[in-house]
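K.L.:
Give me a model of this one.
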Amino acid sequence: MFLLLLSSCTKIGNYAEKRANKAAYSNIAGAQHSAFGETDIFSIGVKEEELLQQLLEIDRKQEEVQLLSLADTIALAMANSRSYQFEKENLFIQALNLTETQKDFNWDTSASSAAASTGISKQNGNVETFGEQGVDGNLTLGISRTLVSGAKVSLGFTHAFLNAFSSPDTSGEGNAVSLNIVQPLLNGFGPLVAKETLRQAERDMVYAVREFKRYQQGFVINIADQYYSALQTRDQLINQRRNYESAVANREQTESMAKAGRIKEFEAAQAKQSELNAADSLTLAISNYQSALDDFRYTLGIPIDLNVEPDSRELKLLEERGLVQFDIDQQAAMDSALSNRLDLITRRDAVEDNERLLEITRRNFLPDLNANYNVTADPEFDSSDQVDQDLTVSLDIPFDWTEKRNDYRIAQIRLDRAVRSLQAEEDDIRRDVRELWRKLERNRSVYKNRLLSVRLSERRVENTELLLQQGKVQTRDLLDAQDDLLSSRNQATSALVDYTINRLRFWDAIERFEIDPKGMWYEQSEEEITE
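P.N.:
Sure thing, here's the model as predicted:
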C-alpha cells in the first residue's frame, strides 16, 4: 500500500513538474516577446553536458593538457557555471510566481469535501447516545474569477448528505447552486485598479527578462575577460622564461669574460644576481599561471583538477587581428546607449508604474460603493420558490483617512524617486560611455607604443650584447635592456587584452553587444586597422 502511494506521488510530482515548466517557460517567452519582439531559447536544464563529459573522458585516458577554444569555454560556462545557473533559476521562479497572480484573473476552480460520523457509546453498562447514528457530510465545488471591471464572480455547487447509513428513514440529500457577484461602483472600479496586480506582475516579468539579458551579456564578457587574462598570465610566464634563459646565458658569458679579465668581477656578480632574480620571478610566474587556471576552471563550474587550459592560439589571433576601428563616433554611441539600454528602458517604465500607482492611490479616496448580487437555488426543483436571490448596495464612507492619506503621499515620493533614479541612470550611462571611450583610446595608444617599444628593445638587446662583447658597455646595460624588453612585451599583451575586453564592454554599454544561444558574440559593422 505504501509503495502504491509512493508511486502515485511520484507520478503526480512528474506531472506537476511538467505543468510548472510549461507555465513558467510560457511566461518567459511572452515576456521576451514583449521586451524584444522575439523569443530566445531558455531552459534551466543543463546544456552542452556532452562537451564536459567528453573532456572528463579524455582526461581519464591521457595526461596531455586539453586546449579549450574561446567558443567552447563560453559554452561550458553557460552550461556549468553555478552563478549563471542561479540567475536562470531566479528568472524561472519569478515566472512561476507570476502564474499565481494570473490565476486570480482566470477561472479558479476549487473543490472540498467533509464528513463526520455520529454514534453511541456505553459507560458502566448504560447506553449514552451522542446524536443519531450515521454520517453527515458535504461536497462543494466552485469556480471564481476577477473581471476587468473589478467585479468578483463566484459560482458554487454543494451536495450534502445526512445519516446516509444507519438511519435510512431519516437520511437525505440536498443540493444547492449559488452565484455571487460583487461589483465595485466607485473605489476599485475599472481595469486601472482591478488589473493593477496582474499588470505590474507582468511588467515585472518583462523587467526581469531584460535584466537577465543584461546579466547574460555581462557574464559572457566576464568569461572572455578571464579567458584572455589566463592567456595573458601564460604569456607573461613565457616572457619570464625567456628572460630567465637570457639571464643564464648572460651569467655564463660574463663569468667567462671575467675569468679572461675582460670585465670586472662585480659585473659577473651582477649577472649572477640577475639570474637569481629571474629564477624567483619565473617561479612566481608559474604559480600565478596555475592560480589563474584554478580560477578559470572554477568560474566555468568544471572540476578544478581537470587538465584543461585556454588555447594560446586565441591570443595569436588577437595579435594578428590587431586593433579594431569602430564604425560609430562618441556622440552616436551616446545616443545609442540612451535610446537602447535595456536597464534604462526599465527605469523609464518604472516612472510610468509609479505614475499609475499615484493615480490609483488618488482614486482610493473615493468611498466604497459596492453592488452585491446573490442567487441560491436547488437544481432539482423548477419552482421559483426554491430560488433565493437578493441584490444589495452598500456604501462605506471612511472617516479615518490616515492610511489612504499616507499611501497617497508615499506614492508621490516614490514617483519623485523614480524620476531621480532615471536621471541618475542616464548620467551613469553617459559617464560609462565616455569613460570606456577614453579607456579604448588609451589602450590603443599604449598598444601601439608597446609594439614599437618591443621592436626597439629587441634591437637594443642585440646591440648591447655586441657592445658588451667588445667591452664598450657594462653588464648592467644589458640587464637593463633585457628588463625593458620583458616589460614591453608584457605591457603590449596587456594593452591588447584590455582593448579587446573594453571594446566588448563598450558595445555592451551602448546595447550593441549581440550573442548567440551558445554565448558567442558578433560585433556590428567594424573594420580592421592596418597597424
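
K.L.:
going forward, measure contacts and count neighbours with C-alpha atoms only.
P.N.:
Noted.

K.L.:
Look up which helix or strand the residue lying closest to residue 380 once chain neighbours are set aside falls in, please.
P.N.:
Nearest residue to residue 380, sequence neighbours excluded (Cα to Cα, 6 or more residues apart in numbering): residue 175, at 7.7 Å. Per DSSP states H and E, residue 175 falls inside strand 172-184.

K.L.:
Give the buried residues for that strand.
P.N.:
175-184 (16 or more other Cα atoms under 10 Å).

K.L.:
Which secondary structure element is home to residue 150?
P.N.:
Per DSSP H and E, residue 150 falls between elements, in no helix or strand.

K.L.:
Which stretches in the stretch 251-400 of the chain count as helices?
P.N.:
Secondary structure of the stretch 251-400 of the chain (DSSP state H, counting those that start in this stretch): helices at 265-300, 313-321, 330-340, 342-363.

K.L.:
Nearest approach to residue 123 belongs to which of the ones you listed?
P.N.:
helix 342-363 (64.9 Å; Cα to Cα).

K.L.:
Just the residues contacting the closest one, thanks.
P.N.:
With Cα atoms under 8 Å, 6 or more residues apart in numbering as the test, helix 342-363 has contacts from 187-188, 192-193, 200, 207, 210-211, 214, 338-339, 404, 407-408, 411-412, 414-415, 418-419, 421-422, 425-426, 511.

K.L.:
In ChimeraX, how would I select just the buried ones from these?
P.N.:
In ChimeraX syntax, the buried subset of those is picked out as below (16+ other Cα under 10 Å):
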select :187,188,192,193,207,210,211,214,338,404,407,408,411,412,414,415,418,419,421,422,425,426,511
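
K.L.:
Please provide the structure for the following sequence as well, for comparison with the first:
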Amino acid sequence: MVSRNLWDNPAVIRENLKPNFFKDNALLAQFALVVSFLFSCVLPEEVAKEVDEKAYAILAERSEAIFGVSSDFRIEPPENSLRQQLLNGDIAELDDLNLVGCLEIAAENSREYQSRKEDLYRSVLALSLEQWNYGPQFDLDVSAVSADGDETVRAGLGVNKLLGSGANVIGAVGGSLLKVASGGAGWDSLSDASFSITQPLLGGAAREVIREPLTQAERNLVYEVRSFERYRSTFSLEIATKYFQLIETIDNVRNEEDNFKGLLLLSQRNQALAEAGHLSDIEADEAKQDTLESENRLLELRGGLSQQLDSFKLYLGLPIGVELGLVRSSMEEFENFESHLINLGEDKANQIAFKERLDYLNRTDATYDAERKVRVAEEALKSGLDLQVSTERSDGGSTNWSRSLSLDLPIRRVPEHNAYRGSLISLEAAYRSEQEMGDSIIASLRDELRKLLNTKKSYLIQLNAVDLAQQRVESTDLSLAAGRSDTRSALDARRALLSAKNALTSALVDRLLARLSLLSEMGLLRIGPSGFEIESGQIVPENES
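P.N.:
Coordinates of the predicted model:
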C-alpha cells in the first residue's frame, strides 16, 4: 500500500513503485484520465441545485435585513403551471376570477414578471461570485506526460486568498514522479512548497478600495431586491387597473343591454299604437331608430370587451383561447382610509414617500455609491508601495526567503486621472438624479391628492345624477302612458339614464384607482397573500387604527 503522505515519504514511494508500475504509455494516459474524471464527474443538475441553494440563502438573508421578512423566492416556474394545464386541456376555462386570482395568475404566468425574477436572481449570482473571489481560491493540478521514454506525473495544490487589508496570500505545494529512460527503470520523487504574501502599504491599501467590487455587488443586490418589490407593487397596480377597467366595460355592456330592452319595449308599444292609429308614425320610427342605435352600440361594446379580454389574457400570460369569466371584486378597496388620505396633506405625504418609496431609496443610496467611488478613485492617484515576502523549499534543499519593496510613483497616470474626473462627474449626475426624482415625487403626490379628492366628488355627483335620471325615466314613462308626454321625452330620459350609469361606473373605478395610485406613490402599497396590503400606521392616527 502506498503511503497516504506521498510527498513526504520518497523512500516508501521508491519501494512501492516498481518498474512495472506504469507498464506503458497507455497506462500513464489512463491514470491522468481517471484523475481528471474523478474531479470532473459532477452532474449539471447537481450544479444547478447547489447554486440555487446558495442563491436562495443569500436572498432570504438580504430580504429579511431589508423588509424584516425572509423571502420564499424561487426562480423556477411551476412545473405544472396554470398555463400548461390550460394548454393540455386539464382545465377548460377560468370562471369566477376575482382580482386576487388575477394577481396570483400573473405572478405565476406573466412573462414580464418572470423576467424581473431572473434579473433579481442574476444579481444574487453576481454577489455570490464576488464573495467567492474574496474567499480562498484553491487550485488542484494533475498532469501526466510521456515523451521519448521519459515519464512524469505531477500533482500540485495551490491556494490564493485576498485579505481585507489588501494583502494577497499565495501558497502552493506540489510533488512529481519522474522516470528517465536513460537512468534505469526506477522512479524518482520530488516535492516543493512555496508561500508569499504581498501587502500594499500605500495607494490601494484602504479597506474600502480592496472591498469595492464586493461592496458594489452587495449594494446592487439590495437595489435589485427593492426594485423587484417595487415592481411587484406597480405590476399589481397595473393588473388592478386593467381588471377594474374590464369590470367597467362589462358594466357598460350590461347598462346598454338594459337600455336596449327598455327601448325595444317602447318601440313595440309605439308600433302597436301606430298600427291602431293612436300614435303617429314619426314617434314610432323615433323609438325604432333609437333601438337600432342601441343594438349597434351593444355589438361594438361586446367586440371591444372581447378585445380587452384578449389583451388582459396576454398580460397575465394566459393562452388567448381560454374562456375567462371575471367576477366583480370589492370596489371599496381601502375606502376606510380615504378620508385619512385626503386629509394627509402634501408635506406628510412627501415625508412618507421619501421614507417608504423603494425606488427613491435606491436613488439616494446610488448617490452614496458615487461618493464612495470618488474616494476609491482618489486612492488610485496616490503612489503605490507594496511589500512582498516569499519563501520556497524543495526536496533536499534549504528554505529560501526573499523580501522586496515595489514603488509605483504617480506618473503617467492618465487612466487614473480620467477615472477620477469621471467619478466626480458621475457624482454630480447622481446628485441631480436624486433631486429630480424627489421633485417628481412631490409633483406626482400633489396631482394624486387632487385626483383623489376630485374623484370622490365626481362619484358623489354621479350618484345623484343616476337617481335623478332614474326618476326622470319613471316620470316620463308614466306621463307617456297617460298621454301627457311624447316619445322624444321618453327617449331623452333613457339616454340620460344610460349616460349617468356609465359615468357612475367610471367614477367608481377612477375613485378606487386613485386611492391605490396614491398609496403606491407613497410607497405604502404592498402585495400579500390576500392581495393588496398597506402600512396603515403611516396614515391612520394610533387612536383610530
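
K.L.:
Give me the longest helix you can find in the second structure.
P.N.:
With DSSP state H setting the assignment, residue counts place helix 414-482 as the longest helix in the second structure.

K.L.:
which part of the first structure lines up with the following helix or strand past that helix?
P.N.:
Sequence-wise, the next helix or strand downstream of helix 414-482 of the second structure (DSSP H and E) is helix 487-521. With TM-score structural alignment applied, helix 487-521 of the second structure matches the range 475-509 in the first structure.

K.L.:
Could I get the buried residue list for the matching stretch?
P.N.:
475, 477-479, 481-509.

K.L.:
Dump the buried residues of strand 172-184 of the first structure to JSON lines, plus distance to residue 13 of the first structure.
P.N.:
Formatted as JSON lines, the buried residues of strand 172-184 of the first structure follow (distance: Cα to Cα, whole Å):
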{"residue": "175", "distance to residue 13 of the first structure": "34"}
{"residue": "176", "distance to residue 13 of the first structure": "34"}
{"residue": "177", "distance to residue 13 of the first structure": "33"}
{"residue": "178", "distance to residue 13 of the first structure": "34"}
{"residue": "179", "distance to residue 13 of the first structure": "34"}
{"residue": "180", "distance to residue 13 of the first structure": "34"}
{"residue": "181", "distance to residue 13 of the first structure": "36"}
{"residue": "182", "distance to residue 13 of the first structure": "37"}
{"residue": "183", "distance to residue 13 of the first structure": "38"}
{"residue": "184", "distance to residue 13 of the first structure": "40"}
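
K.L.:
Which part of the second structure matches stretch 443-456 of the first structure?
P.N.:
Mapped onto the second structure using TM-score structural alignment, stretch 443-456 of the first structure covers residues 455-468.

K.L.:
Report the mean deviation for stretch 219-228 of the second structure after fitting onto the first structure.
P.N.:
Here the mean offset of stretch 219-228 of the second structure against the first structure after fitting is 0.6 Å, by mean Cα distance after the TM-score superposition for the first structure.

K.L.:
give me the stretch of the first structure that that stretch matches.
P.N.:
Against the first structure, stretch 219-228 of the second structure falls on residues 203-212 (TM-score structural alignment).

K.L.:
what does that stretch rub up against?
P.N.:
27-28, 31-32, 34-35, 87-88, 91, 94-95, 98, 342-343, 346.

K.L.:
between those residues, which has the most around it?
P.N.:
residue 95 (28 neighbours; other Cα atoms under 10 Å).

K.L.:
and it, what does it touch?
P.N.:
Counted by Cα under 8 Å, 6+ apart, residue 95 of the first structure has contacts 23-25, 27-28, 205.

K.L.:
overlap between these and the second structure?
P.N.:
Among the contacts of residue 95 of the first structure, the ones whose aligned partners also stay in contact in the second structure (both residues aligned by TM-score structural alignment, their matches' Cα atoms under 8 Å) are 24, 27-28, 205.

K.L.:
Go through those residues and flag which are in helices.
P.N.:
Short answer: those in helices (DSSP H) are 24, 27-28, 205.

K.L.:
Average separation of the longest helix of the second structure from the aligned part of the first structure, please.
P.N.:
Mean for helix 414-482 of the second structure is 1.1 Å (mean Cα distance after the TM-score superposition for the first structure).

K.L.:
list the buried ones in stretch 246-258 of the first structure?
P.N.:
By neighbour count, and taking 16+ other Cα under 10 Å as the criterion, the buried residues in stretch 246-258 of the first structure are 246-248, 250-251, 254-255, 257-258.

K.L.:
Which stretch of the second structure lines up against that stretch?
P.N.:
Using TM-score structural alignment, stretch 246-258 of the first structure pairs with 262-274 in the second structure.

K.L.:
That stretch vs the first structure, average distance?
P.N.:
Aligned to the first structure and superposed, stretch 262-274 of the second structure gives a mean residue distance of 1.9 Å (mean Cα distance after the TM-score superposition for the first structure).

K.L.:
contact partners of that stretch?
P.N.:
Taking Cα under 8 Å, 6+ apart as the rule, stretch 262-274 of the second structure contacts 279-281, 283-285, 287-288, 290-291, 491.

K.L.:
Just name the closest of the kept ones among the contacts of residue 95 of the first structure to residue 282 of the first structure, please.
P.N.:
Nearest to residue 282 of the first structure out of those is residue 28 (Cα to Cα; 51.1 Å).

K.L.:
Show me what that closest one aligns to in the second structure.
P.N.:
Alignment note (TM-score structural alignment): residue 28 of the first structure maps to residue 59 of the second structure.

K.L.:
list the contacts for its match?
P.N.:
By Cα under 8 Å, 6+ apart, the contact set of residue 59 of the second structure is 71, 73, 124.

K.L.:
Tabulate those (a markdown table), appending secondary structure and distance to residue 151 of the second structure.
P.N.:
Formatted as a markdown table, the contacts of residue 59 of the second structure follow (DSSP: H, G, I helix; E, B strand; the rest coil; distance: Cα to Cα, whole Å):
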| residue | secondary structure | distance to residue 151 of the second structure |
| --- | --- | --- |
| 71 | coil | 56 |
| 73 | coil | 54 |
| 124 | helix | 46 |
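
K.L.:
What strand or helix carries residue 101 of the second structure?
P.N.:
Going by DSSP H and E, residue 101 of the second structure is in helix 99-109.
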